[in-house]
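**Student:** Generate a structure from the sequence data that follows.
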Amino acid sequence: MSKATNQMKSLIIVEDDPGLQRQLKWSFDGYEVHIVGDRKSAINCLRKTSAPVVTLDLGLPPDPTNVSEGFATLQEILNLIPQTKVIVVTGNDDRENALKSIELGAYDFYQKPIDPDVLRVIIERAFNVHGLEDENRRLNNMQRNSPLDGVIANSPEMLEICRIIEKISPTDITALLLGESGTGKEVLARAIHALSDRSGEKFAAINCASIPENLLESELYGYEKGAFTGASKRTVGKIETANGGTLFLDEIGDMPMGLQAKMLRFLQERVIERIGGREEIPVDVRVVCATNQDLEEKIAQGEFREDLYYRISEISINIPPLRERAGDAVLLAWSFLKKYAKQNTSKVSGFTKEALKAIEGYNWPGNVRELENRIKRSVVMADDQLITPSELQLTEGSEDVMPVNLREVREQAEAKAIIRAMSFVGGNVSKAADLLGISRPTLYDLVNKYGLK
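**Tutor:** Modelled structure (predicted):
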């Protein structure tokens, strides 16, 4: 590896043997090497440099024949900067202490006599793992800047939808969310509720496609005692439950025609009657609907009421599929990895570069839901700290078909490359500029040119 590649990589070598110090210094001339000989010097150097990787000889003064000072140094390093990758260097017959150092948090160990070429491979791998974990932390921090709670997105398409939702949430306008299955329609419905004046009240959701027709009416409107066989007590329906809050009608395109007329009356009058009851009950509720079907086509086929369509679509929001949301697949993948690694107490901490490319290139027919399921399975099945394409059961995808116009090709390619680079490095502008091979001012100019944030 060239000196230019490693120029900014800071490496601390903790070794008290002058001969080994000289050997190691010249063996790693491609790094910014800091050689120290005791615990105090090591900690002072780490405070100044925040070096990602440290090699540590366990036998340190004042008692080089004992490993206690080495273990104390290891623990102090990890207490100071827990993300540091410490490679413990031990004697040839000292495997027990090497394993103990791993238990204390060391990244890896290497047994003397030292072969610089082998040690260099271990050190470079440690730098790579540290870099991927750093990207993971940066991407997780980016979620805090998401325009809506629970919505993880960085693509222009989704950020525009977030802006629309921010505008409509304080109102009582009835919203219709349109999009393929798994695109996150319920997440956005909950965001509308959370940003509204009704956020302290109930959010009631019902899936119109998952409940048989003869039960859907009672689920929505409730029923009085004795209204039908088995109705042993009065039961409040979802609409009444949501009074003061938000009612989310998922897959409304599958609502039976018989119930559509009753739903239209409720939306117009804002009153309901429980099944078996005669009393009109006023309900103050915000209504949000969602479907993955083409309602205009269903209207043409006589399967959906046109008057109901106009009532539920005072504003329609088209949610793009994941394959059309540049950069979002990688961003979501990191979020799901963190979530399921924590749930399963897993050692998994990131993805290989090949896995990130596979995630980026895949078409995601099942959208966010499919991505989440693949990441969840991979976290459970992974053999190492980094998830691979094979564990995701993915291969690198092909590029999208580009337009013929050369100016459009160039602009689309530049915008896509910027979003991709920023996703890969967690929003770090300097790293993204290096990855793209341009200066920071040039990157800022391009970000402004294409309206990217």
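**Student:** Please make it C-alpha for all contacts and neighbour counts, starting now.
**Tutor:** Fine.
**Student:** show me what contacts the most centrally placed residue in the chain?
**Tutor:** Centroid-nearest residue in the chain: S335, 2.3 Å away (criterion: C-alpha atoms, centre = their mean). Shown in contact with S335 (C-alpha atoms under 8 Å, 6 or more residues apart in numbering): L139, N140.
**Student:** before we go on, could you also do this sequence so I can check it against the first one:
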Amino acid sequence: MTSKSGRRVLVADDDEAVRRVVHRHLEDAGYRVESVPSGVEALARLRGAERPDALVTDLQMPGLDGLALLMEAKRLDPALPAIVITAHGSVETAVDAMRKGAYDYVEKPFHKDVLLLTIERALLHRMVLEENLRLTEALAREFSLGNLVGGCAAMQEVFRLAGRAAPTEAPILLLGESGTGKELLARALHYNSARAGKPFVTVNVAAIPESLVESELFGVVKGAFTGAVASRTGLFQQADGGTLFLDEIGEMRIDLQAKLLRTLESGDFRPVGSEREEHADVRIIAATNRDLGTAVEDGAFRRDLYHRIAVVVLRIPPLRDRIEDLPLLLRHFLGKLGAAGLEISSDAMKHLADWHWPGNVRELENELRRAILLRGSTGSIQPGDLSPEIQAGRPPRGRGDGRLDLRAIEIPDEGLNLSDLEREVISKALQKTGGNQTRAAALVGITRQTLIYRMEKHGLK
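**Tutor:** Presented below is the predicted three-dimensional model:
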């Protein structure tokens, strides 16, 4: 429960007997109480330097009535909880007051315990609102667009567009390799928008079994399918009023894309197994490390959905293409990891700058964390503190950047059939992964849906 000590309650009622009773009950309970006989005097107190933590007001007062006082009070202090006192038979008016911002009402004649419990709950509600506001402000500072690190021209352009897009309601598509910071940018976009005080909900589409994606997004009612032992709220409903971040959207099944498109257009959706439609007000930020343009041409991604989510497109370059940002990023991560004063030797810096960073910024942060933990007794990070592959300048087996040196490919004099070549590459990828379509698609740099389309095209099973 809330601490009453120091909590100020303003009481407004033109009935002196009621006013005295309320004043005494609250004072005996430990509150600091100020009571006035009119709405006009209450408004003057609300405009004063020492504002109350809660307001208790009668609805029927001469001059400025309780409803008008309530509306002025909420204008001055939107977080102020107000409890209205209503006579028997005037409950409808009290309910109207709640629609206009009152926290609750008590009906005359009221019991002392009912009044005190209502006040206690109202103040607790205010504390929760204030704490949420503090957390939202802290998150907004942490994820300020100004805190994103990048000095190169490409990143500056990303920040410029992000700053213009964040306050809008436009859907945003983030393109970039794994580890480039797409989720961090998505959070910054959310916390620099008018939805900052509402939920930011994330989901990695590729990490959810295909059979469960629909129920995760839209919810499910008990008994809808085997294993649905209880009803569950979907991510759209959880994100209502806020932002839903759909990571790896390119991995979504084509039939679910149609349902997603309908929800994005209308806000309406139907939980799995339900006959009733729900509605959610959600802003979408989507991300992918795939080429959605190719997926669209291959029929693996809906063209209409692509245009719906790609109103604003932000392309985050891989770290190897903005290596000039390395000193800025290193300084940022050293501070984040509590080693702001630690130096990096020039030889170690050369190794870091020469590395191709297949895991991008995420890999850089983890590499620095490792070096800080395992470094020797010297006051700086030396080449010997770095991972063996970075010291050697080549990736270990199975950890290349996945790119073939296409310049080494020779085309025979008699030519080759490109379709046969594609079929063979896909077949080899499926053999290498034991038929795992998701891993095979990742090996050849396409989405799973595109892989399935091309398997059907070439008659592969």
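**Student:** Give me the TM-score for this pair.
**Tutor:** The TM-score (TM-score structural alignment, normalised by the length of the first structure) is 0.52; 251 aligned residues with a C-alpha RMSD of 2.4 Å.
**Student:** Report the buried residues of the biggest helix by length in the first structure.
**Tutor:** For the first structure, the helix that runs over the most residues, judged by DSSP state H, is helix 116-142. Across helix 116-142 of the first structure, burial judged by 16 or more other C-alpha atoms under 10 Å covers 119, 122-123, 126-127, 129-130, 132-140, 142.
**Student:** thought G150 of the first structure was touching V187?
**Tutor:** Yes - between G150 of the first structure and V187 there is a contact under C-alpha atoms under 8 Å: 6.7 Å.
**Student:** ok so, going back, could you say what helices and strands the longest helix of the first structure packs with?
**Tutor:** strand 53-57, strand 85-90, helix 328-343, strand 350-351 (3 or more C-alpha pairs under 8 Å, 6 or more residues apart in numbering; DSSP states H and E).
**Student:** Please state the offset of it from the chain centre?
**Tutor:** Centroid displacement of helix 116-142 of the first structure relative to its chain, using C-alpha atoms, centre = their mean, to the nearest Å, is 20 Å.
**Student:** ditto for stretch 316-324 of the second structure
**Tutor:** 25 Å.
**Student:** What's the end-to-end length of that stretch?
**Tutor:** Start-to-end span of stretch 316-324 of the second structure (C-alpha to C-alpha, to the nearest Å) is 15 Å.
**Student:** With stretch 286-305 of the second structure instead?
**Tutor:** Using C-alpha to C-alpha, the end-to-end distance of stretch 286-305 of the second structure comes out at 11 Å.
**Student:** what range in the first structure does that stretch sit on?
**Tutor:** Under TM-score structural alignment, stretch 286-305 of the second structure corresponds to residues 289-308 of the first structure.
**Student:** Next, the buried residues of the matching stretch.
**Tutor:** Of all the residues in stretch 289-308 of the first structure, those buried under the rule 16+ other C-alpha under 10 Å are C289, A290, T291, N292, Q293, L295, E303, F304, R305, L308.
**Student:** which residue ranges form the helices in the stretch 1-150 of the second structure?
**Tutor:** Per DSSP state H, counting those that start in this stretch, the stretch 1-150 of the second structure has helices spanning 16-28, 39-46, 66-76, 91-99, 112-142. These are given in chain order.
**Student:** Could you dump those into CSV and include distance to K457 of the second structure and mean neighbour count?
**Tutor:** Shown next, in CSV, are these (distance: least, C-alpha to C-alpha, whole Å; neighbours: other C-alpha atoms under 10 Å):
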stretch, distance to K457 of the second structure, mean neighbour count
helix 16-28, 77, 16
helix 39-46, 73, 19
helix 66-76, 64, 19
helix 91-99, 59, 16
helix 112-142, 48, 16
